[in-house]
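Student: Just to be clear, the model below is a prediction. Sequence and coordinates:
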Amino acid sequence: MKKLIIIIKIIIFITLFYLIFIAPEVGAEVQGKYFIMVATGYCPCELCCEKWADGLTYTGDKAGRGCIAIDPKAGILKMGQRLYIENYGYGIANDIGGAIKGWEVDLCFNTHQRALEWGRKLVKVYVIEGDK
């Protein structure tokens, strides 16, 4: 019985430790409505961007972590919106991608390896309050 109590205490401690110190922080501003979208990763290299690999986004910003490519024609997200992407963090919709259509976003990483590691997954995409 004592072993069971010790095991339960350890599980509670590990869970609390994770929630306090390890779990990604999400501010109150991203609570609420979100879109479920397919997220892929890219970087500013020639393999990812082909002939458009000039290191800049569609809006002229320096491409890197925090830049998010969207499909502005789909009308789901708008250029310039500040977004929070589950398991990625905050970013700005400031790029477009030829392969990004509808319910998809392409998340920029600083290295090709990080983009490959991200792969392709379903994520929650929050539009930060105050944006259009």
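Tutor: Arrived safely, thanks for sending. Numbering: from 1, shown residues only.
Student: switch to C-alpha atoms for all contacts and neighbour counts from now on
Tutor: OK.
Student: Off-centre distance for the longest helix belonging to the chain?
Tutor: Ranked by number of residues, the top helix in the chain under DSSP state H is helix 2-17. Counting by CA atoms, centre = their mean, to the nearest Å, helix 2-17 is centred 33 Å from the centre of its parent chain.
Student: Helix or strand next in line after that helix, which one?
Tutor: strand 35-42 (DSSP states H and E).
Student: Please work out which residues outside that following strand touch it.
Tutor: With contacts defined as CA atoms under 8 Å, 6 or more residues apart in numbering, strand 35-42 is touched by 48-49, 103-109, 112, 114-116, 118-126.
Student: put this beside the first:
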Amino acid sequence: MAALKAEAKAKPKARAKSEVNNESVNETPTAWQTYQASAYTAQCPEGCSGITATGLDVTGTIYHAGKRIIAVDPSVIALGSVVEVRQADGTTFEAVAQDTGGAIKGAKIDVLVANEADAVQFGRQSVQVRVIN
């Protein structure tokens, strides 16, 4: 019992900044990494609800907080992360990881688009991705 009291009175160890306020200490973007990208829509005849894995209703939009919405493997890119995507043609856009998908494993992302024609036009492409925050 005396040992328990001694532990309770001991000063807590100093914690890293990230532990204190739940913010990343390193807010510098990560290095560019190659991912395979495809596109998906919230409009499908069967099997989807238009609600992302984070609970966001995307039936009428492809944006959240001014950024494109993407599906990711959350073991690779954390849900809620903001990323920059550079397409094969050099154009870039910012996106937020708000969704997951059964086929999205490892270095793959799925970009939410407005309709099936946009998904076909986007196709499957190799892109560069870096996490901004």
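Tutor: Yes, it's here. Computed from a prediction, not measured in an experiment: that's the story for all the values here.
Student: one step back: separate out the buried members of the contacts of strand 35-42 of structure 1.
Tutor: 103-109, 112, 115, 118, 123-126 (16 or more other CA atoms under 10 Å).
Student: okay if I get those residues as CSV plus distance to Tyr42 of structure 1?
Tutor: CSV is the format used below for these (distance: CA to CA, whole Å):
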residue, distance to Tyr42 of structure 1
Trp103, 17
Glu104, 13
Val105, 10
Asp106, 7
Leu107, 6
Cys108, 5
Phe109, 6
His112, 7
Ala115, 5
Trp118, 9
Val123, 16
Lys124, 18
Val125, 17
Tyr126, 20
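Student: Okay, and which of these map to strands?
Tutor: 104-108, 123-126 (DSSP state E).
Student: Including distance to Ile10 of structure 1, could these go into JSON lines?
Tutor: Formatted as JSON lines, these follow (distance: CA to CA, whole Å):
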{"residue": "Glu104", "distance to Ile10 of structure 1": "40"}
{"residue": "Val105", "distance to Ile10 of structure 1": "39"}
{"residue": "Asp106", "distance to Ile10 of structure 1": "39"}
{"residue": "Leu107", "distance to Ile10 of structure 1": "37"}
{"residue": "Cys108", "distance to Ile10 of structure 1": "38"}
{"residue": "Val123", "distance to Ile10 of structure 1": "31"}
{"residue": "Lys124", "distance to Ile10 of structure 1": "31"}
{"residue": "Val125", "distance to Ile10 of structure 1": "34"}
{"residue": "Tyr126", "distance to Ile10 of structure 1": "34"}
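Student: Pick the one among these closest to Tyr88 of structure 1.
Tutor: Leu107 (8.2 Å; CA to CA).
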